[in-house]
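1. generate a structure from the sequence data that follows.
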Amino acid sequence: MATPQQQSIGGGGGATAAAAAAAAAAPKRKPVFTKVDQLKPGTGGHTLTVKVLSSKTVLQKGRPSVAAAGQIRPTKIAECLVGDETGTIIFTARNDQVDLMKPEATVILRNAKIDMFKGSMRLAVDKWGRIEVTDPATFVVKEDNNISLVEYELVNVVEE
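-> Model prediction:
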């Protein structure tokens, strides 16, 4: 029979393996869908279903790719106006995302974040997020509430 000292020597790894197995077996939690009017500056992890109203390419240029020696990989950035039944916001689409953001398309933005650009909010999906084209939504977009038009100012509060 092993003494308590012998048991503790190799016992640490089993607990982490069991925890990892439990985490892998745990069911995925359902996404909580956010509405456009609930978005706030500096927040992230949002999942939204939105319609694309317009898409305008603001930057398109070729840049040398380090990974593929000597090949030119294009950089594309488009500003897309997207919205739901509560309001609209500008979504910044990059590279392959630009092709998905066609006007009239309905998309699900997963793990989207709010970036600030010149004091206004922009919605973006980085490498940790996902864009999925889905079935056309039934809602009517509220186009008169564009929250990207609201200008924010960073104020430092000095506590005395």
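
2. from here on, contacts and neighbour counts on C-alpha atoms
-> Noted.

3. which residues does residue 43 contact?
-> The contact partners of residue 43, by CA atoms under 8 Å, 6 or more residues apart in numbering, come to 113, 114.

4. count the neighbours of residue 20 for me.
-> 12 (other CA atoms under 10 Å).

5. enumerate the positions of the longest strand along the chain that are buried.
-> Secondary structure assigned by DSSP state E gives strand 46-64 as the longest strand of the chain. The neighbour-count check on strand 46-64 (16 or more other CA atoms under 10 Å) flags 46, 47, 48, 49, 50, 51, 52, 53, 54, 55, 56 as buried.

6. name the single longest helix found in this protein.
-> Residue-count comparison of every helix in the chain, with assignments taken from DSSP state H, identifies helix 12-25 as the longest.

7. hang on, the earlier thing: closest to residue 87 out of the buried residues of strand 46-64?
-> residue 50 (9.8 Å; CA to CA).

8. would you list every one of the strands in the chain?
-> Listed in chain order (using DSSP E), the strands of the chain are 46-64, 72-84, 87-94, 106-117, 120-124, 130-134.

9. could you also give me the structure for this next sequence, so I can compare it with the first?
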Amino acid sequence: MATQTRIEQESSSASASAGAGAKPGLRKPVFIKVDQLKPGTGGHTLTVKVLNFNTVLQKDRRSVSQHLRQTRIAECLIGDETGTIIFTARNDQVDLMKPGTTVILRNAKIDMFKGSMRLAVDKWGRVEVIEPAEFVVKEDNNLSLVEYELVNAAEE
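-> Now for the predicted structure:
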């Protein structure tokens, strides 16, 4: 009987010390919808469908080590059931953004281009192709068509 109590005490103290010294786990991603995107924000996680794809730039350039590197930029219209926005895909992201594909954009940010919003994923984010989603894209609410103007607040 005394042996059981000692084992129980050791296991309970071991689990208590493991809980106290354990690192906190990863945060669960908060998925947002396209219509919740605002200018100048970042860190967004979205599940979207690719509607169309347009290559904007494709050129070869020499890097410091004289190897040819190809720079590719494409603008893709993406969306979910709340609206659409233009996504700027760079280099390897271009290969993933095929019309009809469903993707998860992690750590996406809003860039402003000529007064309108563009969604982008930089080196700290990730683009993942997933299985096709069941939602129907609302194509009549394109957030990239809204023009924003920077104004200075009047000081009083």
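
10. TM-score of the superposition?
-> The TM-score (TM-score structural alignment, normalised by the length of structure 2) is 0.85; 137 aligned residues with a CA RMSD of 1.2 Å.

11. pick out whichever of the buried residues of strand 46-64 of structure 1 sits closest to residue 30 of structure 1.
-> Using CA to CA, residue 47 is the member of the buried residues of strand 46-64 of structure 1 that sits closest to residue 30 of structure 1, with 10.7 Å.

12. leaving out chain neighbours, which residue sits closest to the aligned residue in structure 2 for that closest one?
-> Structural alignment places residue 47 of structure 1 opposite residue 45 in structure 2 (criterion: TM-score structural alignment). Nearest-residue entry for residue 45 of structure 2: residue 106, 4.5 Å, with adjacent residues in sequence omitted and distances by CA to CA, 6 or more residues apart in numbering.

13. repeat that for residue 100 of structure 1.
-> Leaving aside its sequence neighbours, residue 100 of structure 1 is closest to residue 133 (7.0 Å, by CA to CA, 6+ apart).

14. counterpart of that neighbour in structure 2?
-> Pairing criterion TM-score structural alignment: the partner of residue 133 of structure 1 within structure 2 is identified as residue 129.

15. same check, this time on residue 101 of structure 1
-> In structure 2, the residue matched to residue 101 of structure 1 (TM-score structural alignment) is residue 97.

16. what do you get for residue 123 of structure 1?
-> Looks like residue 123 of structure 1 aligns to residue 119 there (TM-score structural alignment).

17. how close does whatever residue of structure 1 lines up with residue 147 of structure 2 sit to residue 41 of structure 1?
-> For residue 147 of structure 2, the aligned position in structure 1 is occupied by residue 151, per TM-score structural alignment. When distance is defined by CA to CA, to the nearest Å, residue 151 of structure 1 is 10 Å away from residue 41 of structure 1.

18. which one's more surrounded, those two?
-> Relative neighbour count places residue 41 above the other of residue 151 of structure 1 and residue 41, with 15 against 12, counting by other CA under 10 Å.

19. from what I can see that one touches residue 119, true?
-> No: the pair formed by residue 41 of structure 1 and residue 119 falls short of the contact definition of CA atoms under 8 Å, at 9.6 Å.

20. residue 13 of structure 2 belongs to a helix, doesn't it?
-> Yes: counting by DSSP: H, G, I helix; E, B strand; the rest coil, residue 13 of structure 2 is found in a helix.
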